[in-house]
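S.K.: generate coordinates for the sequence data below:
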Amino acid sequence: MPSGRRGRRTSPGLAPSTSAPWTSPTATTPCGSSMRSSRCATAIIDQLWYKYIHMEELLGAVANARQVFERWMGWRPDIAGWNSYIKFELRYGEVERARAIYERFVAEHPRPDTFIRYAKFEMKRGEVERARRVYERAADLLVDDEDAEVLFVAFAEFEEKCREVERARAIYKYALDRVPKGRAEDLYRKFLAFEKQFGDREGIEDAIVGKRRFQYEDEVRKNPLNYDSWFDYIRLEESVGNKDRIRDVYERSIANVPPAEEKRYWQRYIYLWINYALYEELDAQDMERTREVYRECLKLIPHKKFTFAKLWLMAAQFEIRQKNIKAARQILGNAIGMAPKGKIFKKYIEIELYLGNFDRCRTLYEKYIEWSPANCYAWRKYAELEKNLSETDRARSIYELAIAQPALDTPEVLWKASAGLGEDDGSEENKNDVGYQEQQAERVRRCRAVFERAFDYFRTNAAELKEERAMLLEEWLKKELSFGDLGDVTLVQKKAPRKVKRKRPLPTDDGSSIAYEEYIDYIFPDEVTLAPNLKILEAAYKWKKQKANDTEDD
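M.R.: Take a look at the predicted model:
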C-alpha cells in the first residue's frame, strides 16, 4: 500500500507509523537457533493476527477489527493477545466491553498477574468495590498458587491505598497463615514495613515474630535434622502461645527421626519428645495427649541397641502424678524387661520403698543383682534394707554372697559395710550381761574376719592397689579402736605399710623423659623379704639419675 494512501485512511487517534502500539514484543523477535520451532510458529501466527487487525483499523473498520479479535480469542492466545484486545476497546471508550473481556481473560488465564491487571483497571476508573471483588475472587481461587505471595501483597497494598488499614492487616495475616514459608519472604518484609507504619507495639511484635518464623522455617527446610533450629522455632511459638501452631511445630520436628540407630544421634532428638510431653502436661494440661507422647516415643526407640532411662522414669513419674501407680509399675517393669539400667532399678525401688512394699523391694534388688552381679552398690543397699528391717541374718547372708562374687566394682566399700554390720545391736541396759558380752565378742570376731578377708583379697588378687589396701587398714584400725577393750590394734599395726617417697619420669610425646614427679609408695611388711632387691633398685635409680645429670652438664 503506498504511504500516502495509508496516511489518508488512518483512523482518528492513531499515529501514522508502520507498527501498531499494541504490537506484541515477541511479534518482531526473530527466531534464533535456541528457540523452539513451536514458539517461532506461534510468534509468526500472532504477527499475522496483529497485522490483520491493524489493517482493519487503518481502514476504519472497527467492527471488522473486533470480529478479528473475537476469532483470534477463540484460538486461546497468550496474555499479550488479550491485553491487545482490551486496549483496542479502551481506545474507542468501550469500558463495558473491556470489562467483559477482562472477565473472559482471567477465566482463560487465572493467574495472580492477570487478576492484578483487572483490579488495577477497575481502580483506575474509581470502581473501588469492583476492584476489591476482583482481589477477593483471586484470593479464594489462587491461595495455593506458587505466585500467591504477589497477589496478596498487591491486595494488601490496594487496601492500604484505600486507607483500610484493618483490612490490609487482615489480608497480610491471612496470607502469612497460608502461603508456604519458603515463598513468603517479600510478604513478611512488606508486613513488617506495614506494621511499623500503621501498627502498635503488639502489631510490630507480631510482625517481628512472623519474620523470625520465616527464618526458622527456612532453616528447618534446608536441614530438617538440625534439632537446635527446631528447639529455637518451638520456643518462638511457645512465646506466642498459639496451641495449634506449637503442636504443629512439635509434630513436624519429631517426624525427623535420626537416620542412624546410634545413641549420639538420638540424644538431642529425644529431648524434642521430652519437651513436647512437658508442654502437654504443664502448659496445655492435656494429660491424655501427654500419655500418648510418652507412649509413642518409647515405641520409637530401638531399645535393643540403646535406651534412655530418663524417658522411662519421666513417663513413670507422670503416671504417679496422675495417681496411677499401676501404670507407673507397668512402665518401669517394661523398662527393666526391655532395657535395664541402674537408674531405673534405683528409682523403682525408691518408689516401692516409699509405699512400704518391702517384698517388692526385695524382688527388685534380686533382679538388680542378677542383672549386675559386680555392682557393690546394689548388694550394699539390699543388705542395708534388710538391716533396717531388723533382718540382720538376711543382711549378713547378702554380704556373704556379695563377697563371694568373683568380680566386684568397688570391693573396699562392700568390705567396710560388711565389717560394720551388727555393731549397734543390743541395748545399754544389757552391758553387764554375760550373754551380751559374748555376743559383742562374736560380732567383733566376725567384723575382724571380714577385714582379714578383705586385706587378703587385696594382697593376693590386687597387689597393685597398694593405696586402697592402706586405706582398708586405716578403716580397720578405726574399728579396732571403736571396739574398746575387745579391740586389738596390734593386729593392724603389724600389717601397716611404710610410706616411701619415690620419683618417676614423666613421659613425653617422643617417648623421652625430661622431668620427674614425686609419688608415695607403700611397702608392706610381707614385702620385707624383697628389701635387698629394693636397695639394689634404689642404687640403680641413683646411678641412672647421676648419669642423666652428667649428661646435662656436658
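S.K.: CA only for contacts and neighbour counts going forward, please
M.R.: Fine.
S.K.: confirm that residue 390 sits in a strand.
M.R.: No - assignment of residue 390 by DSSP: H, G, I helix; E, B strand; the rest coil gives coil, placing it outside any strand.
S.K.: from residue 365, how far out is residue 549?
M.R.: 60 Å (CA to CA, to the nearest Å).
S.K.: neighbour count for these two, which is higher?
M.R.: residue 365 (22 against 11; other CA atoms under 10 Å).
S.K.: what comes into contact with the helix or strand hosting the more buried one?
M.R.: For residue 365, the host element (DSSP states H and E) is helix 358-371. Contacts with helix 358-371, where a contact means CA atoms under 8 Å, 6 or more residues apart in numbering, come from 340, 342, 345, 348-349, 352-353, 375, 378-379, 382.
S.K.: please convert those residues to a markdown table, extending it with neighbour count and distance to residue 330.
M.R.: Listed next are those as a markdown table, based on neighbours: other CA atoms under 10 Å; distance: CA to CA, whole Å:
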| residue | neighbour count | distance to residue 330 |
| --- | --- | --- |
| 340 | 20 | 14 |
| 342 | 16 | 17 |
| 345 | 22 | 13 |
| 348 | 23 | 11 |
| 349 | 21 | 14 |
| 352 | 17 | 13 |
| 353 | 16 | 17 |
| 375 | 20 | 25 |
| 378 | 22 | 22 |
| 379 | 23 | 25 |
| 382 | 22 | 22 |
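S.K.: quick one: the strands in the stretch 451-554 of the chain?
M.R.: In the stretch 451-554 of the chain, the strands defined using DSSP state E, counting those that start in this stretch lie at 498-507, 513-523.
S.K.: dump those strands to TSV, plus mean neighbour count.
M.R.: As requested, the strands of the stretch 451-554 of the chain are exported to TSV (neighbours: other CA atoms under 10 Å):
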stretch	mean neighbour count
strand 498-507	12
strand 513-523	12
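S.K.: can you redo those as CSV with distance to residue 553?
M.R.: Shown next, in CSV, are the strands of the stretch 451-554 of the chain (distance: least, CA to CA, whole Å):
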stretch, distance to residue 553
strand 498-507, 19
strand 513-523, 14
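S.K.: structure for this one too, so we can compare:
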Amino acid sequence: MSVEGSAGASGDVRLPKAMKVKSKQPAQRQITAEQILREAKEIQLEDDFKAPKTIITDPQELAEYRLRKRKEFEDTARRVGRWNHSIWIKYAHWEESQKDFRRARSVWERALDVDYTDTNFWLKYAEMEMRHRFVNHARNVWDRAVSLLPRIDQLWYKYIHMEEMVKETAKARLIFDRWMAFEPDHASWMAYIKFELRYDEVDRARAVFERYVEVLPSVKAWVRYAKFELQHNDVARARSCYERAMEALGEDSHMEEFFLRFAEFEEMVKEHERARAIFQYALDHLPKGAAQELYTRFVAFEKQHGSREGIEDVVLSKRRFTYEQEIAKNPLNYDAWFDYVKLEESTGNHDRIREVYERAVANLPPGDEKRFWQRYIYLWIKYALFEELDAGDMEKAREVYRTALKLVPHGSFTFAKLWLLAAKLEVRAKRLPAARKILGLALGSCPKGKLFKEYIQLEMTLGNIDRCRTLYEKYLEWNPANATAWLKYAELEVMLSEAGRARALYELAISQPALDMPEALWKAYIDFEMAQGNRDRTRLLYERLLDRTKHVKVWLSFAKFEAEALPQPEQGEQEGEEAQPRQTPPGEGSSAAERGARAVRARGVFERGLRAVREGAPDAKEEAVMLLEAWRDFEAACSDFRRRDEVAAAVTAVERKMPRRIKRKRAITNEAGLASGMEEYYDYVFPEEAGAAPNLKLLEAAMRWKRQKMAGGGDKGEGGAGGDSADGNGQQEDGQQADEGQQQREREEEGQEEEDY
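M.R.: Model prediction:
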C-alpha cells in the first residue's frame, strides 16, 4: 500500500508527504506549557451561567424534584460516603428541610452504620430531634451515643443539658451517676458538683466530693473539697479535709501547692501559729529547688504576722540550705564557701562561723599548682582575720596562720601575703622579735621581692637603718638585675645624706651585666649628680651613656642639661654655726655671658646628635626631625640674651637642615607574599639627600654615553677627540635634563605631593 497520495479506488488511505524541516535551530521565542495554559485562560469566556430558578406548582413536580435530589444524594453517598461524611450530613439536613423526618432518621442511621465513632453524627442527629421537640427520640439517640462512646465528655454534657432543659433533674442526676461510674477526669466531677449546688443540694454535693476524692485521690481534689467546705463556712470540715489528705496521700501530699493552700487556709481563719507550723514543716520536708514559691510566701507571711527575727531566720535557712546543696555537689567550689562564710558572719554566731571555716579549709586543692591555691588561701586569711578582729582571739589567729603556712608547699610556690599578714599580726601584738623571725624564715625558705620590700619598710618605720642596709644587700644578692632595688637603696643613702655611698651604689648598679630597667637607673644617677650640682660628673655620665646608646632622647636630655643652669644643693646650718651665704659656682649664673657659654655647649650637643643619628641610623628620619625641632626651639628661646638678627640667623640655619615631607606610594603585600594594592605614606627628604640625587643622575648619564661611544667604535684623531669631549659635555647635559624630566614624570605618576615641613 502506497503511503503518498490520496485515497484510491480501493479505499486505501494515503498519508501526506512528509515535509522537510527547513531549520533545526531553536526558535528565538520558546513556547512552554505554562504559556499555552495562560493564553487559553485569557481567551476563555467568563462563565456567567446561573441555574434557572425552578418554581414548583403541583405535587407531581414536587415528587419529581424530590426523586431527582434523592437520586443525586444516593449516587454521591454511594461513591464517596465512606470517607466524605459531610455528604450524609447534607443529605439528612435536606430531608429535614423537606419535613420528612422518617427519611432523615433513616439517613442518620445509615451514616452511623458507616462510622458510629464520628461524634459529629451523634450531635447533629440528636440536635435534629431536639429542634423539632422529639424529646424521646433525642433521649434514645443520646442514650445510644453515651453507651457506645462513654469517654466522649461532650456527649454526656449535651445529654445532661437536654434533661435540665426539660426540667428532668432526677434523670440528669442518674445520667451523672452513670457517667461517674466510668471515673472521668476532674472537670467531670466538678460539673456534677456544680450541678448539685445549682439546686442547693449541699449534702449531695458533699457526697459527690467524697466519691471524687476516693476515685481520684490527688492534691487538686482534696484542695477543692476543702475550699468547698470553707465556702459553706465549715472551718472544721475544711481543716479535716487537709488533714485527711495528708493521711490519705502520704508522700504524694508533699507538694508545694498543697502546703501553700493549707497555710493560706489557716491564715485566712486567723490561725497564724498553725500557718507558721505548716510553713516550717513544708520547708523541712520539701526539696529547696521545688519550694521557691513556698519560701517567698513564708517570708511575706512573716513580714505581715511575724517578728524581725523570724523573717531573718527564714531567709537565712533558705540561703544556708542552698549553699549546702552547692557544696555537696562540689566541695572545691571556694566561691560557694566564701558566700556561706559571709552568710554565717552576718548572724554573729561564732561557733557556727568557726564550724564553716573549719569545713571550708579542710578541702585542700587537688594539686601543687598555684592557680589551684589562689582562692583557697584566702579562706585561711579570712579565718585568721575573723579570729583577730571579730572574735578577739589573738592566739587562735596566730595558730591559724601557722597551720596555713605549714600547708602551703613552699618548695613549689609561696604566698607573700600570708607571710606578711602573719608578721603584721605579731607587730600589732608588739612582738617584734616574732615578726622578724617570721619574715626571716620567709626570706630564707622562699624569697620574693614583695617580702624584701615589706620587711625593709617595717625596719624603716622602726628606724633601724643598719637592718635596712643589710636587707637591701640580701635583696641585691638574690636579684642583682632588679633596677628598682638599686634605686631604692641609693635613695635611702641620699636621704641619709650619704652622697658617696649613693654614688658607689649607682656605679655598681650601672656596671651590672643585666638589668630589667637600665634607663631608669641611668636617669636616676644623672638626676642625682645634677641635684648635687656637679656638672662635670653629669656630663661624664652622659658621655658614658652615649657610648652605650645613641637614642635621640639621650641627646635631647644632654642638650637640655647643657643649656640650663644646675640647681644648687641646699646648705644646711650646723648647730652652733652661723649660716654661710650661698655662692653660685662658675658657669651656673644667669648673666648673658654664662648663658651664652651654656648655649654654645648645647648647640655642640645638638650638632653631635644630629650627625650621630644621620650617620648611625639613616632610616631614623623621625628621630632626626625630633632633634631638629628641639634645636630650633632652643635657638628661638635664646632671644633674651642674644640679638634678634643672631637668633633669626641661627633659626634659619637650623631650618635649612629641616627635611621636606613628601607623600609616596608603595606596594602592599599580603600574608602569601603577593601584591594586594598600594598605600600612601609620608617620607622625609633631607637637603643633603636632595643634593646628592642630581649628581648621581649625572654620573649615570655619563656612563651610558661612554658605553654608547665604545659600542659605535672608530678613532677620530685629536680634533675628533676634542669634538668628542664637546659632544660628551653636551651629552652629559642632555642626559641630566632627560633624567630630571624622567624624575619629574615618575613623581607625577607616583602621586608625590611635596610640602614644606
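S.K.: TM between them?
M.R.: The TM-score (TM-score structural alignment, normalised by the length of the first structure) is 0.54; 358 aligned residues with a CA RMSD of 4.7 Å.
S.K.: just to revisit the earlier point, with respect to residue 163 of the first structure, which of the contacts of helix 358-371 of the first structure is nearest?
M.R.: Ranked by distance to residue 163 of the first structure (CA to CA), these are led by residue 348 at 66.5 Å.
S.K.: and that closest one? What does it align with in the second structure?
M.R.: When the second structure is aligned by TM-score structural alignment, residue 348 of the first structure is paired with residue 455.
S.K.: who's in contact with that match?
M.R.: Neighbouring residues of residue 455 of the second structure by CA under 8 Å, 6+ apart: 439, 471.
S.K.: how close does residue 417 of the second structure get to residue 537 of the second structure?
M.R.: From residue 417 of the second structure over to residue 537 of the second structure the distance is 42 Å, taken as CA to CA.
S.K.: hmm, I was thinking of residue 354 of the second structure
M.R.: Counting by CA to CA, the gap from residue 354 of the second structure to residue 537 of the second structure is 64 Å.
S.K.: between the two, which one's more packed in?
M.R.: Neighbours per residue (other CA under 10 Å) separate residue 354 of the second structure from residue 537, with residue 354 holding more: 17 against 14.
S.K.: so the residue opposite that one in the first structure once aligned is in which element?
M.R.: Taking TM-score structural alignment, the alignment pairs residue 354 of the second structure with residue 247 from the first structure. Assigned by DSSP H and E, residue 247 of the first structure belongs to helix 243-254.
S.K.: mind listing what's buried along that helix?
M.R.: Neighbour counts over helix 243-254 of the first structure (16 or more other CA atoms under 10 Å) mark 246-247, 249-250, 253-254 as buried.
S.K.: average offset of whichever helix or strand comes after it relative to the second structure?
M.R.: Downstream of helix 243-254 of the first structure, the next assigned helix or strand under DSSP H and E is helix 263-278. Here helix 263-278 of the first structure, set against the second structure after superposition, deviates by a mean of 1.5 Å using mean CA distance after the TM-score superposition for the first structure.
S.K.: what comes up buried for helix 263-278 of the first structure?
M.R.: So helix 263-278 of the first structure, judged by 16+ other CA under 10 Å, has buried residues 263, 266, 268-270, 272-274, 276-278.
S.K.: same thing with stretch 357-367 of the first structure?
M.R.: Neighbour count says stretch 357-367 of the first structure has 358, 361-362, 364-367 buried, by 16+ other CA under 10 Å.
S.K.: coming back round to it: out of the strands of the stretch 451-554 of the first structure, which gets nearest to residue 541 of the first structure?
M.R.: strand 498-507 (9.4 Å).
S.K.: tell me the angle the closest one makes with strand 513-523.
M.R.: Counting by axes from the mean of the first three to the mean of the last three CA atoms, to 10 degrees, strand 498-507 of the first structure lies at 160 degrees to strand 513-523.
S.K.: ok, residue 130 of the second structure touching residue 138?
M.R.: Yes - using CA atoms under 8 Å, residue 130 of the second structure makes contact with residue 138 at a distance of 5.9 Å.
S.K.: counterpart of residue 62 of the first structure in the second structure?
M.R.: Taking TM-score structural alignment, the alignment leaves residue 62 of the first structure unpaired with respect to the second structure.
S.K.: what's the nearest residue to residue 62 of the first structure if we skip its chain neighbours?
M.R.: The shortest distance from residue 62 of the first structure to any non-neighbouring residue, by CA to CA, 6 or more residues apart in numbering, is to residue 56 (6.7 Å).
S.K.: what about that neighbour, distance to residue 95 of the first structure?
M.R.: Separation of residue 56 of the first structure from residue 95 of the first structure (CA to CA): 21 Å.
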